[in-house]
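> Just the structure for this:
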Amino acid sequence: MPIIVNLDVMLARRKMTLSALSETVGITLANLSILKSGRAKAVRFSTLAAICQALDCQPAEILEHRPDPRDLRAADE
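Now for the predicted structure:
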């Protein structure tokens, strides 16, 4: 998937555990784990905003778009 979730990087930078983020934001640990692992199919803007507020960061520091090179080659053909 071309969307990379860097939640683990931001947690490490802020020296915060996933459990602490869960308590601060009010999102279940299970849902944050799904997001952190990149298995989430969607994320609500309100959830993203709460995470960004708790981690004092911007959405682009958590979500990254990295196109799959195979998709770029197929578009050129």
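> going forward, measure contacts between C-alpha atoms and count neighbours the same way
Fine.
> Now Leu21. Nearest residue, chain neighbours left out?
With C-alpha to C-alpha, 6 or more residues apart in numbering as the criterion, Leu21 has its nearest non-adjacent residue at 7.1 Å, and that residue is Ala54.
> for comparison, sequence B:
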Amino acid sequence: MSITVRLDVMLAKRKMKSKDLASRIGISEQNLSLLKSGKVRGVRFETLAAICKALDCQPGDLLEYTASADAEN
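Just a heads-up that it's a prediction; the model follows:
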């Protein structure tokens, strides 16, 4: 099982650059880049809420759960 971060998709849909989003929500471009690539171990709800507000979306628009093929029910 895994969680896929779809932040790049929402940025494209909203025609917004990562640099602009980082500035709006008050985090560094480097941290936003790490989040976009899925290389973070967690994200604060406060940060997630700020991203959702800036992109006018829901958390489910940014995160996608995928079950592995051998996962039990």
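> gap between whichever helix or strand Ala49 of the second structure is part of and the chain center?
In the assignment (DSSP states H and E), Ala49 of the second structure maps to helix 45-55. Between the centre of helix 45-55 of the second structure and the centre of its host chain there is 9 Å, according to C-alpha atoms, centre = their mean, to the nearest Å.
> before we move on, what about stretch 46-64 of the second structure?
7 Å.
> Next: stretch 59-73 of the second structure.
15 Å.
> which residues sit against it?
For stretch 59-73 of the second structure, the external contacting residues (C-alpha atoms under 8 Å, 6 or more residues apart in numbering) are 1-7, 10, 48-49, 52.
> Fine, thanks again, bye for now.
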